[in-house]
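*Asks:* What follows is a protein structure lacking sequence information:
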C-alpha cells in the first residue's frame, strides 16, 4: 500500500514539473522583441566632395595718394560724419580731397581751356577758308596741330586736377583707412584707404586628383560656417586647373560664392561641399540600420509582426544615408532601432 502511494506521488510530481516546463516554453515562444520601424518612401540623395578654406574678396583696392597735398577727409552723406571703417561707398564717390593751391595754379586750367576754344574756332575758320581756296593745306594742317595740342594740354590738366579728389574705384566697403590728421600735408604714395567688394567671395581649394573627373565648371557648392549654423550659402566652381601638382597629387579650383546678404566676411574659414552626384526618387535608408556580414549587407523589415532579414545591394552614399539598389521596395517597413538582436523570422513588437 505504501509502495502504491509513493508511485502515485511521484507521478503527480512528474506531471507538475512537466506542466511547469510547458508553461515556461509557451512564455518563451511568446516573447516579442521591441523595435521601431520607418516606412520606405522615394527620396533624393546627394554625394558631396568636402573641403575647407579661407574666403577672400573678389575685388579690393588700396588707394594711394598720387600727389602731395593737404589732407581733407570728406563727410559721408549717408551718415553725416567723416568716412570711417565699414562705410559703404559708391564707385566714383569722393572720399578724400587733397588741397594744394600752388599745384592748381601751375595747372593753368582756365588758360588752357581758353586756348582750346581759340584753337577750335581757328580750325573751323581755316577749314571754311580752305574749301574756298583762301588758305593752303599747310595752313590748315597747322591749325589742326594747334587744336590737337591745346586739347591734349587741357585734358592732361584736368587729369592732374582730378587726382586731388580721391575717389572710390568701385562700389564696396571701406575696410582700412589709416589715420591722418585733417589739415596735415600728405606725401605722394601714402595709402589713404582700402575698399573691398564682398557680395561675391572667392576661395582657392586643392582637391585630390581622383576627383578631377567629378568637378566641372558652374558645379553647385554649398557653403557653411560655424557662425552660420542655420544658413547655407550657395556658390559654384568658377575655375579649374587641368594640371596635377606632382608633389601633393592635387589640382586647384576656385569657388565663387554668392554673398549678397553679406553673411560671410573676407578672411573667414569655411566648409565647402561640392555636389558631385545626385539621384532623385530612389530608396534611401539610414546607414546605421545596415548590418555588415561576410556574405554582404543586410537589414530587417517587419510584416505581420515578423522580422525578415533582407540582403541588399547599395549605391550612392553620403555621411548619413545610403541608396539601396536591390533588396528593398517602396512601402517596406524598415527596422531602424532594435535590429541588433534580431534573427530572421524573429517575432517583434513595433513601438513608435
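*Replies:* Perfect, thanks for sending it. All of these numbers come straight from a predicted model, not from anything done at the bench.

*Asks:* CA only for contacts and neighbour counts going forward, please
*Replies:* Will do.

*Asks:* where exactly do the helices run in the stretch 51-200 of the chain?
*Replies:* 101-107, 109-132, 137-162 (DSSP state H, counting those that start in this stretch).

*Asks:* Report all helices and strands that the second one contacts.
*Replies:* For helix 109-132, the contact count by 3 or more CA pairs under 8 Å, 6 or more residues apart in numbering; DSSP states H and E identifies helix 137-162 as packing neighbours.

*Asks:* Centre of the chain to the helix it packs on, how far?
*Replies:* Once both centres are worked out by CA atoms, centre = their mean, to the nearest Å, helix 137-162 turns out to sit 52 Å from its chain's centre.

*Asks:* same check, this time on stretch 262-278
*Replies:* Relative to the chain's own centre, stretch 262-278 is displaced by 3 Å; criterion: CA atoms, centre = their mean.

*Asks:* Now do it: distance from first to last residue.
*Replies:* Stretch 262-278 has an end-to-end distance of 29 Å (CA to CA, to the nearest Å).

*Asks:* One more to weigh against that first structure:
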C-alpha cells in the first residue's frame, strides 16, 4: 500500500513539473510562431504621363540628289581620281578608263579632230583673204564641228564624270578592273539632306501625311537618330508591289547617316495623354485576373487592375490604381496580399530615382 502511495506521489510530482515547464516555454514558442518575414522590394510612384504609340517601317537611305555613275563601254579602269568622302563638282572627272583600249576609239577620234581643227583654221584664214569660196569654208567648218563632237563623245566614254555637286559615297571598282557597259562604278550624292523611300501597305498609308515628323534610326548602330519629315505620299499604289510610295526627307547636317545605310522610320500612330503606366513585369496574372501590389503602411496590398495599351515594356493601367500610389516593381513574385515589405528603392514614372 505504501509503495502504491509513493508511486502515485511521484507521478503527481512529474505531472506538476511537466505543466510548469510547458507554462514557462509556451510564450517563447508563441513569439517565434508569429514573427513575420520582411520582404525587400523596389517600387514606383505613379504620376500621369503622355505616351505615343509608334509603328516602324524600314528602308534604305539615299541622297536627296543622287547620281549613280555607270560605264558605257567595256574597258579597263586606268585611274580613279577620287576616294569615298571626297567633295566633287558637277562635270568633274572621277574615273578614267583605258584610252588605248580596243573599245574606246578615243585616240582615233582625237587624231581626226586635231586634223579637222588645223584645216578649219587654215580655211578660215583663206576665206578671210578671199582665196576660197564660202561653200568651201562652210564645208571645212562642218567637218571640224563633226570631228569635235565625235572626239567629245569618245572622251566622255573613257572619262567618267559626275553630273551633280556632292560627296562620293561609294567607289565600286578598282584600278585594273575590266568593266562592262551598264556596270555601276561609283555613286555621288548630296548628304546634308537625305531621303528614304518606303513601300507602305494600304492598311498603314493613313498614318502618313505630308509634313508629318518622322523619327529615323540607324539599323546597324544604336543610339543615333535624326528627324525627318514626310515629303510625298503617293495617291495610288504601285501595280506591281501593291504598295504606296512614301518619301521622307531627313536633315543630316551631322553627317552621321550615309547613303546606302539601312534605317528604320518610326511614325506616331496614336498619342495618349494623362495616363498611368507601370512596367509590364510588375503586373501579375492570377486566376485570369491582373493584379498589382500597392504599398500601404509598409505592407503589400493586392489590387486588381484593368490593362490598356502597351508601350515598349510599359503597360497602361485604366482602373484599379490612383495617381500617387506606389506599386511594387521588383520582388512582387514573392509577395502575397498583406505581406510586410521593406522599400529599398523608389522610382518615379518620369524616371527619377531615390534609394532608401
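*Replies:* Good, I have the coordinates. These numbers were taken from a predicted model, which means no experiment stands behind them.

*Asks:* Please work out the TM-score for the two chains.
*Replies:* Once the chains are laid over each other, their TM-score by TM-score structural alignment, normalised by the length of the first structure reads 0.64; 299 aligned residues with a CA RMSD of 4.7 Å.

*Asks:* that older thread, now the helices of the stretch 51-200 of the first structure in CSV, with distance to residue 28 of the first structure and mean neighbour count?
*Replies:* Converted to CSV, those look like this (distance: least, CA to CA, whole Å; neighbours: other CA atoms under 10 Å):
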stretch, distance to residue 28 of the first structure, mean neighbour count
helix 101-107, 105, 12
helix 109-132, 108, 16
helix 137-162, 96, 16
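
*Asks:* Can you name the residues that contact residue 208 of the second structure?
*Replies:* For residue 208 of the second structure, the residues meeting the contact criterion (CA atoms under 8 Å, 6 or more residues apart in numbering) are 230, 233, 246, 267.

*Asks:* mind running it again at 10 Å?
*Replies:* The neighbourhood of residue 208 of the second structure, defined by CA atoms under 10 Å, 6 or more residues apart in numbering, consists of 200, 214, 229-233, 246, 267-269.

*Asks:* Ok, residue 345 of the first structure next?
*Replies:* In this structure, residue 345 of the first structure makes contact with 300-303, 305-309, judged by CA under 10 Å, 6+ apart.

*Asks:* Find the nearest non-adjacent residue to the aligned partner of residue 299 of the second structure in the first structure, please.
*Replies:* The criterion is TM-score structural alignment: under it, residue 299 of the second structure has residue 306 as its aligned partner in the first structure. Setting aside the residues directly before and after it, residue 306 of the first structure is nearest to residue 347 in space (CA to CA, 6 or more residues apart in numbering), at 4.7 Å.

*Asks:* Repeat that for residue 337 of the first structure.
*Replies:* The shortest distance from residue 337 of the first structure to any residue that is not its chain neighbour, by CA to CA, 6+ apart, is 5.1 Å, and that residue is residue 36.

*Asks:* any idea which element the one you found lies in?
*Replies:* Using DSSP states H and E, residue 36 of the first structure sits within strand 33-39.

*Asks:* what's the matching range in the second structure for that strand?
*Replies:* Following TM-score structural alignment, the aligned partner range for strand 33-39 of the first structure in the second structure is 39-45.

*Asks:* With stretch 326-341 of the first structure instead?
*Replies:* Under the alignment (TM-score structural alignment), stretch 326-341 of the first structure falls on residues 319-334 in the second structure.

*Asks:* which of the residues in that stretch are buried?
*Replies:* Of the residues in stretch 319-334 of the second structure, 321, 326-330, 332 count as buried by neighbour count, 16 or more other CA atoms under 10 Å.
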